[in-house]
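Novice: need a structure here:
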Amino acid sequence: MAEQNFDVIIVGSGPGGYVTAIRSSQLGFKTAIIEAADLGGVCLNWGCIPTKAMLRSAEVYHQMQHAKNYGLTATAGYDLPAIVKRSRDIAKQLSGGVKFLMKKNKITVILGFASLKAGKDAPTVVVEGKDYTAKHVIMGTGARARTIPAAGLEPDGKFIWTAREAMVPDTIPKRLLVIGSGAIGMEFASFFDAFGADVTVVEMVDRILPAEDAEISGLAEAAFKKRGLSIKTKTQVKSVTKNTNDVTAVLSVDGKDESHNFDRVILAIGIVGNVENMGLEELGVKIDRSHITVDEFSRTGVPGLYAIGDVTTPPWLAHKASHEGIICIEKIAGGNPHPLDANSIPGCTYCHPQIASVGHTEAQAKAAGYDIKVGRFPFMGNGKAIALGEPEGLVKTIFDAKTGELLGAHMIGAEVTELIQGYTVARQLETTEEDLMETVFPHPTLSEMMHEAVLDAYGKVIHI
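Specialist: Just a heads-up that it's a prediction; the model follows:
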């Protein structure tokens, strides 16, 4: 009979779950992980990684179309099934990698849907009719796309897509409606636009990418419109009616109704935590709008039960889930980890142009009562950006005028999703403006703009 008693059981094998399982095993705990679908969760199989593979194809295709800008000649063409296959093969490879890591770290993998019932030290986990016990149970069940059935926006796999269907498209639609302008919405808008779709993005609030700094959002909107996307802010989707070959969407734009036809619709309006049918409420777990309420060390308030990642509080990001899981298991092991600082978690959007940020926006810093200094440096002033043929973009820094603390950093342009970690490290180390100004940045690199943006905040910028 298979082992059914453990020190730690983790439900869900996404970036939060499998990373926590590995660290749990390293700390000497007998560990099991339970997965109802594919190892690696949504991120590796249907989220972060396969979408980046598709966006890479779009980026290369875009560059091929503009080869003559680099003194080259190329014939641009694409094979959609091959693009999708490449993405799915990468997801399969990474899921297999998680399986290898589980075996290497002697973690028991249990496949099936888990539910909970009252237990001794922690809730008992039930999978396929079998009881599994542990001293500690960590929920990392993730989330799924939010839908709006009342408006006719129930995904059907044909006309109405969530991110999952959009990752295995059967066609590049001629007319595409993207509902929601957060990271997921803008990434898919960018992908389908690159391959010739006529893309319309609708957003309820007054600007796209509403979680980003307002200045960056404005630059992003201008860049997308320049590429030909239609952006409709302060717009609601009142209804979607399916026709034989397309759908009719009624949009309320500034209070006025408009009717448009589209070949496909992508829903990107947020997520819903996976909390149903697991016995959580019966155990007394507090759930707020489909997400589990936890303290700074991921404790739910139910003895022996914890929760991490997208099933808990925002930001709903893979790297937040992983770090949260490490903090949780280190605390269980008797360590003294620092609680998670959500404001120091970087966010990245891999559309074209890329967007990245960490910390306070300018508006948030002002609202928090800070006297601020703001620095900006444009890509046009950077030699490497010009040499790359990527002269459009901006690096923006926000400092506390009194202490020199780096309150936030915001970027738009080529490779900023790689650059942002420099500022993230700076915040973690409590670096001041003086430390950053005295740091030597290599030349020629895009990172020099990070230095110049700091200098600009204090009236010392060199190259503009």
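
Novice: Could you use CA atoms for every contact and neighbour count after this?
Specialist: Fine.

Novice: Output the longest strand belonging to this structure.
Specialist: strand 130-139 (DSSP state E).

Novice: Downstream of it, the next helix or strand is which one?
Specialist: Next helix or strand after strand 130-139 toward the C-terminus (DSSP states H and E): strand 143-145.

Novice: what helices or strands is the lengthiest helix in the chain leaning on?
Specialist: Looking across the chain with DSSP state H, the single longest helix is helix 80-104. Helix 80-104 sits against helix 15-26, helix 41-46, helix 48-65, with contacts defined as 3 or more CA pairs under 8 Å, 6 or more residues apart in numbering; DSSP states H and E.

Novice: now do 7 Å
Specialist: helix 41-46, helix 48-65 (3 or more CA pairs under 7 Å, 6 or more residues apart in numbering; DSSP states H and E).

Novice: what comes up buried for the longest strand of the chain?
Specialist: Tyr132, Thr133, Ala134, Lys135, His136, Val137, Ile138, Met139 (16 or more other CA atoms under 10 Å).

Novice: can you check stretch 358-366 too?
Specialist: Val358, Gly359, His360, Thr361, Glu362, Ala365.

Novice: can the residues you listed go into JSON lines with extra columns for secondary structure and distance to Ile269?
Specialist: Listed next are the buried residues of stretch 358-366 as JSON lines, based on DSSP: H, G, I helix; E, B strand; the rest coil; distance: CA to CA, whole Å:
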{"residue": "Val358", "secondary structure": "strand", "distance to Ile269": "22"}
{"residue": "Gly359", "secondary structure": "strand", "distance to Ile269": "23"}
{"residue": "His360", "secondary structure": "coil", "distance to Ile269": "23"}
{"residue": "Thr361", "secondary structure": "coil", "distance to Ile269": "22"}
{"residue": "Glu362", "secondary structure": "helix", "distance to Ile269": "25"}
{"residue": "Ala365", "secondary structure": "helix", "distance to Ile269": "26"}
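
Novice: Here is a second sequence; please produce its structure as well for comparison:
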Amino acid sequence: MDKQSFDVVIVGAGPGGYVTAIRSAQLGLKTAVVEANHLGGICLNWGCIPTKALLRSAEIYHYMNHADAYGLSAGKPGYDLEKIVSRSRGVAKQLNGGVGHLLKKNKVPVFDGWGKLAGGSAGARKVTVEKDGKVFAELTAKNVILATGARARQLPGLEVDGETVWSYREAMVPKAMPKSLIVVGSGAIGIEFASFYRTFGAEVTVVEVMDRVLPVEDAEISKMAEKAFKKQGMNIITGATVKGLKKDGKSVTASVEKGGKVTEITAEKLISAVGIVGNVENIGLEGTKIKVDRTHVEINEWCETGEAGIYAIGDLAGPPWLAHKAEHEGVICIEKIAGVKDVHPLDTGRIPGCTYCHPQVASVGLSEQAAKDKGYDVKVGRFSFVGNGKAIALGEPEGLIKTVFDAKTGELLGAHMIGAEVTELIQGYSVGMTLETTEAELMHTVFPHPTLSEMLHESVLDAYGRVIHM
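Specialist: Now for the predicted structure:
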């Protein structure tokens, strides 16, 4: 058996795990990674990245179908689903190889197998690595960081069968474009798939248990998104639950209850997008002081678990379930371990969220209602895309930038957007919040013209009665 000692062993090489490993090596710590499946984790291989490749194909297809609006003609647009999927998988493969290169460059060995805590005392934690039912390595480390991620939640009655009921994995590699589709759940994952399939012509029904789509977003943005989705031809059913499924091998019929009334909806496929659960099983938590709450490991502000020398980051450690949260959390964790000065705990209230549907949606901080619920007296600014020259030139005049300020201090409490490229624009406000910027600094900032970013400025101005172009 291979026995080695390290300063740090990281179990899981998703965005949180591999970034933490690289930073650990930069800090001079002898570091190892254990990964049972793919370098880059779900995000890179089956989530964030390949879905964006699919959505890019959908975006271009959308513009091809509207070429006439730009004075162009290119005949009747068509698509090759096999090539679309192949391109998506190729993007994931390229980045998977890139992660391997980065780890090798930083001299971080990767143990290809299932990592599991195997006891030991503080300062000498042990992790076993198993492959094909056989333990082939035992790693001893002063610190173990668990980054095992999460998987799709499966609700009773909505179990994935890979045929007519899909998870994100099956939805990402369809062999044929379904003529009809039911999507259960309207969070980022559900809505992105709904947007992809609808763009390519599938009849899409979205069922959401909450009273609005994209329920974590600001209510005003959710309302605009629902209006846009309906305009595209989606059937949106909110405040509803799926009570059961009937399958005949070629289609699936969902019994959808809303307001006490049950309606049956039949489609070729159904995508279950009802959240995730942490991968806490079979990683050696039993017999430790590590606490698990609703499938997620409890941690403090430095990612420490209840067991000395053992840490948890990313999806395993709870919401928000975002790759960039996992990466930042991992860096904070390892820098604290290494004794780096001026390490700051992660403020999850300042983590931006992005949904790559059409139109795109992005946000950071408190919604208008959440700010009011916390007792803030707020000033709210709004600026519509129709007032922006670049948006009009792009042929994208529908959208909104919304900002929420503390009326007493001018602190930027939150920002919410819907429209073209807002997933890129949101970072401007994220930087501002990190710098604790007030409305004064934002007003005095010069934004380039003509750009979509000018709308960030105008929304701030609007909150204080100074908007120019609206």
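
Novice: Work out the TM-score between the chains.
Specialist: Overlay of the two chains. TM-score (TM-score structural alignment, normalised by the length of the first structure): 0.98; 462 aligned residues with a CA RMSD of 0.9 Å.

Novice: that older thread, distance between the longest helix of the first structure and the chain's centre?
Specialist: How far helix 80-104 of the first structure lies from its chain's middle: 19 Å, per CA atoms, centre = their mean, to the nearest Å.

Novice: That helix vs the second structure - mean distance after superposition?
Specialist: When the second structure is superposed, helix 80-104 of the first structure averages 0.3 Å from its matched positions, counting by mean CA distance after the TM-score superposition for the first structure.

Novice: What are the contacting residues of that helix?
Specialist: Outside of helix 80-104 of the first structure, the residues within contact range by CA atoms under 7 Å, 6 or more residues apart in numbering are Leu39, Gly40, Leu44, Asn45, Ile49, Pro50, Ala53, Met54, Ser57, Val168.

Novice: What is the burial count for the fourth one?
Specialist: Other residues lying near Asn45 of the first structure total 25 when counted by other CA atoms under 10 Å.

Novice: what separates it from Thr124 of the first structure, distance-wise?
Specialist: 28 Å (CA to CA, to the nearest Å).

Novice: Might you report the residue contacts of Pro444 of the first structure?
Specialist: Going by CA under 7 Å, 6+ apart, Pro444 of the first structure touches Gly383, Lys384.

Novice: Quick one: map it onto the second structure.
Specialist: Matched to the second structure by TM-score structural alignment, Pro444 of the first structure sits across from Pro450.

Novice: host element of that match?
Specialist: Going by DSSP H and E, Pro450 of the second structure is not in any helix or strand.

Novice: Could I get the full set of helices for the first structure?
Specialist: Using DSSP H, helices in the first structure cover 15-26, 41-46, 48-65, 80-104, 163-166, 183-194, 214-227, 318-332, 362-367, 383-388, 416-428, 433-438, 448-457.

Novice: Can you mark which positions in the longest one are buried?
Specialist: Okay, so that is helix 80-104 of the first structure. Quick answer for helix 80-104 of the first structure (16+ other CA under 10 Å): 80, 83-84, 86-88, 90-92, 94-95, 98-99, 101-102.

Novice: Nearest to Ile266 of the first structure among these?
Specialist: Nearest to Ile266 of the first structure among those is Val84, at 16.9 Å by CA to CA.

Novice: how much space between the closest one and Leu44 of the first structure?
Specialist: 15 Å.

Novice: Over to Gly112 of the first structure?
Specialist: Distance, Gly112 of the first structure to Leu44 of the first structure, by CA to CA: 18 Å.

Novice: ok, the two, which is more surrounded?
Specialist: The residue with more neighbours, out of Gly112 of the first structure and Leu44, is Leu44; 25 against 14, by other CA under 10 Å.

Novice: now that one, nearest residue through space, not along the chain?
Specialist: Ala91 (5.7 Å; CA to CA, 6 or more residues apart in numbering).

Novice: Leu72 of the first structure is nearest to which of the helices of the first structure?
Specialist: Closest among the helices of the first structure, once you apply CA to CA, is helix 48-65, at 9.0 Å.
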